[in-house]
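**Q** Quick one: sequence and predicted model below, then my questions.
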Amino acid sequence: MTAVAIAVFVVAYVLIASDRINKALVALCGAAVVIALGVVGSEDAFYSRETGIDWDVIFLLLGMMIIVSVLRQTGVFEYVAIWAAKRAKGSPLRIMILLVLVTAAASALLDNVTTVLLIAPVTLLVCDRLEINAAPFLIAEVLASNIGGAATLVGDPPNIIIASRAGLTFNDFLLHMAPIVIIVMAVFVVMLPRLFRGSFDVDQARVADVMALEEREAIRDPALLIKCGVVLALVFTAFIAHGVLHIEPSIVALLGAGALILISRLDRSDYLSGVEWETLLFFVGLFIMIGALVKTGVVDQMARVATEATGGNAQLTAMLILGVSAPVSGIIDNIPYVATMAPIVSELAAGIHDPAHAQALWWALGLGADFGGNLTAIGASANVVMLGIARRADNPISFWHFTRKGAVVTAVSIALSAVYLWLRYFVLG
């Protein structure tokens, strides 16, 4: 069964990377094969937290997609697009920097998928107004969302798993993860002109047209905008306080979506127009295929081989965890990887006498998994969502186009993280 799980995942991955066959179709067919051959059963696929579909992710996406669909009817995205373009004086590079910084900051407070769903419509509208290709902007934003999400406990799902297993708090993440996130973001912003060279040419006539626009005229339904603002404020508050409220973000998103459907009184076609059904189905198939790898022990075996090679040296262990976590998280979703690695890191940390050195293992796992999500187009949930949005907006981004950019950013992020871990925990102590 192990060989079957590996073979199905490898074939599906190659087909997804080829961009020749619809990703959702490939993922669902791969899921069908591992279920039909008995690698996983219905209990494993639909009910297990370790090997099954992560319904929290699916319903969080669904709820936020509906909220964004309702919000789109107000014209607020057009308002923000015009405002951003005017503040940047029509410069595409300055617009990219502005949107990237907003995305990273928002991803630290919300999960990165939610941030992507909110920022993408604004980006598409800005680029449409200036008649420039939106793909580089969307790629830059999703890379920034994965970097920014690493800063806090609630920014990226792997951080929640790590915090639960290691007994870490929200403030612990701010103290230990936020500094390196700020450093990586600063370097990333400096890299933007070279990383997306040739993407900043714009017709000055279009810039003049945009500068002449009045953003307030873009608001089509002020009453609905106020209602959306109230609901969104409550949703975001519940996201941030979910640890105190004990309500999962997925439930919050569904409640917010339901409330907006009721009070907006929109037609079904309006509030379902922004739901990326193919993206949701892709996640379903991907979760089942990865679940087969988890159930057959493939991920666990890979993690153990990597970590047992360190011989108990804390610094070597931290660097190996960081170095292995990045590529593995870029190939498979970082959530099941971190869930599998967490008990192993816990055992390794328990055998290290220096508390600072022991805790460094957890930060290595978090940085590797979070930053590694930028490596490929399916390395993080936000990547998949952004590619789906781009495809529907007629700005398709290929697997390899994303990966060429993401690999550079990941390499730089991991190199900076290695220096940070070494200096902070093993040199300065």
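**A** Arrived safely, thanks for sending.

**Q** Please count neighbours and contacts with C-alpha atoms only from this point.
**A** OK.

**Q** List the contacts of residue 341.
**A** By CA atoms under 8 Å, 6 or more residues apart in numbering, the contact list for residue 341 reads 300, 303.

**Q** Residue 86 too?
**A** Residue 86 touches 210, 211, counting by CA under 8 Å, 6+ apart.

**Q** which parts of the helix or strand hosting it are buried?
**A** According to DSSP states H and E, residue 86 maps onto helix 76-87. For helix 76-87, burial by neighbour count (16 or more other CA atoms under 10 Å) applies to 76, 77, 78, 79, 80, 81, 82, 83, 84, 85, 86.

**Q** Just give me how far that helix sits from the chain centre.
**A** Distance, stretch centre to chain centre, for helix 76-87: 24 Å (CA atoms, centre = their mean, to the nearest Å).

**Q** do stretch 375-384 as well
**A** Offset of stretch 375-384 from its chain centre (CA atoms, centre = their mean): 7 Å.

**Q** next one: stretch 91-107
**A** 16 Å.

**Q** quick one: contacts of that stretch?
**A** 84-85, 88, 112, 114-116, 119, 123, 137, 140-142, 144-149, 155, 189, 192-193, 200-202.

**Q** Could you do stretch 14-34 as well?
**A** 4-5, 8-9, 12, 40, 278-279, 281-286, 288-289, 292, 398-400.

**Q** Against that first model, consider the following:
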Amino acid sequence: MIFAAAYVLIAAEKWVTRTAAALGGAAVMLALGISDAHTAFFSEDTGIDWNVVFLLLGMMIIVSVMRETGIFEYLAIWAAKRARGRPFPLMVLLVLITAVASSLLDNVTTVLLIAPVTILVCQRLGLAVVPYLIAEVAASNIGGTATLVGDPPNIIIASRGGLSFNDFLIHLAPVVAVLLVVFIGLCRWLFADAFHADADKVDELMTLNEREAIRDPKLLVQSLVVLAVVLAAFVLHPVLHYAPSVVALLGAGLLIAVTRVSTEQALQDVEWPTLAFFMGLFVMVGGLVNTGVLATLSQAIAGYAGDNLPGFTALLLWGSGVLSGVVDNIPYVASMSPVVADLIGPDGQPQVLWWALALGADLGGNATLIGASANVVVAGIAARNGVPIGFWRFTRYGLVITAVTLVIASGYVWLRYFALAG
């Protein structure tokens, strides 16, 4: 009931902010003893996921420093000029960049880098900002599905199932490529009203020299070197064994140490309300775990497995899609993965259940504003820049995108692992 009440407040967006609703719900759970200090702050299963919080904090600091260089203005002008100021080609370009980057990085890092560029370019061209941000968030969740490092739920699944980077690439990248093509076509229809640029602003922008936007070349070089090291460390995680959160914090500390940017400047653009929202949300979801709600839902889904593997696989995929739209897909996968591991057994078969869980959780994250971490991060950036994304506005588009992508994913799973398997 507490989670449901907080969810209603988050969705209503009338009485309190979503951060206040999440923290308030967390406080009530702590006051009633549903969670305690240990389970809320120290437990890996039911507490705040500090890896997510500090990964976001570190990357926000790096992005804040990079903002001082003018690189985002440079990229905004470059992207707009490549698209010749045409709104739909610009969206396609930004969607493809976001999707590809999200498959190589985690999707949260990607949107932290891309969202500021998008806001600037839309403002330059007189375009509505929100449709472009929503399209990018969806693209980040779709693109992140393709690889082990692209979306946090995939990392949890890989750890629990003993799956490699190449396993994800072989099994999920093909369907992600199809989903992106379909999604681009969907954008043309969903956001048709947003493709109206100011002709005078387009002409003005085409005359600009993007190189003139760089205000501090030395700081830019320093920032790009540190960012490259951080991204390389993300990719080399299997070798270096540094958690992404540690890498992000080390990168942020190094950047502040080697540059003339003050600590105050580095921290000024950190989305503190977004970080607090995540903390409250994690505590509330931990309360659902403590009371057995998520386990009951997971076991209910698992109870239909029986001898009908194709039917159960479809149920797992769609059930994961629905539940990941209601609770953040990270704690959902953390709760569901042990159930799937038990069903698969020690021989690692049938592996298709892992792919159904990954597709459902990753794509279902597009359904609502709190379905995935990237959604919440972009909403925070948008609000800070005066273009808030309403819960229901996001959900109106997100439900369509989720339904279409889940239908395609279901067809892919059935065709590859059942129809053509024999």
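**A** Looks like it came in fine. Since this is a predicted model, take the numbers as computed values, not measurements.

**Q** Superposed, what's their TM-score?
**A** Comparison of the two superposed chains (TM-score structural alignment, normalised by the length of structure 2) gives a TM-score of 0.98, and 420 aligned residues with a CA RMSD of 1.1 Å.

**Q** centroid residue for structure 2?
**A** By CA atoms, centre = their mean, structure 2 has its centre lying nearest to residue 374, at 2.7 Å.

**Q** give me the stretch of structure 2 that the lengthiest helix in structure 1 matches.
**A** Criterion DSSP state H: the longest helix present in structure 1 is helix 399-421. Helix 399-421 of structure 1 corresponds to residues 391-413 of structure 2 when matched by TM-score structural alignment.

**Q** And stretch 259-279 of structure 1, by the same measure?
**A** Across structure 2, the stretch matching stretch 259-279 of structure 1 (TM-score structural alignment) is residues 254-274.

**Q** I'd guessed residue 296 of structure 1 sits against residue 4; true?
**A** No. If you go by CA atoms under 8 Å, residue 296 of structure 1 and residue 4 don't touch, sitting 9.6 Å apart.

**Q** Give me the common contacts of the two.
**A** Common neighbours of residue 296 of structure 1 and residue 4 (CA under 8 Å, 6+ apart) are residue 39.

**Q** after the helix holding residue 86 of structure 1, next one along is what?
**A** helix 92-109.

**Q** give the contact list for residue 208 of structure 1.
**A** Here residue 208 of structure 1 is in contact with residue 90 (criterion: CA under 8 Å, 6+ apart).

**Q** go with 6 Å
**A** Under the criterion of CA atoms under 6 Å, 6 or more residues apart in numbering, residue 208 of structure 1 has no neighbours.

**Q** tell me the contacts of the counterpart of residue 70 of structure 2 in structure 1?
**A** Under the alignment by TM-score structural alignment, residue 70 of structure 2 pairs with residue 75 in structure 1. Residue 75 of structure 1 sits next to 218, 219, 220 when contact means CA under 6 Å, 6+ apart.

**Q** about what we covered before: what's the average distance for the match of helix 399-421 of structure 1 when superposed on structure 1?
**A** Stretch 391-413 of structure 2, aligned to structure 1 and superposed, deviates on average by 0.4 Å (mean CA distance after the TM-score superposition for structure 1).

**Q** Repeat that for stretch 179-188 of structure 2.
**A** Mean for stretch 179-188 of structure 2 is 0.7 Å (mean CA distance after the TM-score superposition for structure 1).

**Q** residue contacts, residue 65 of structure 1?
**A** Per CA under 6 Å, 6+ apart, neighbours of residue 65 of structure 1: 274, 275.

**Q** And for the nearest residue to residue 405 of structure 1 once chain neighbours are set aside, the neighbour number?
**A** Distances taken as CA to CA, 6 or more residues apart in numbering place residue 195 nearest to residue 405 of structure 1, at 7.0 Å, with adjacent residues excluded. Neighbourhood size, residue 195 of structure 1 [other CA atoms under 10 Å]: 18.
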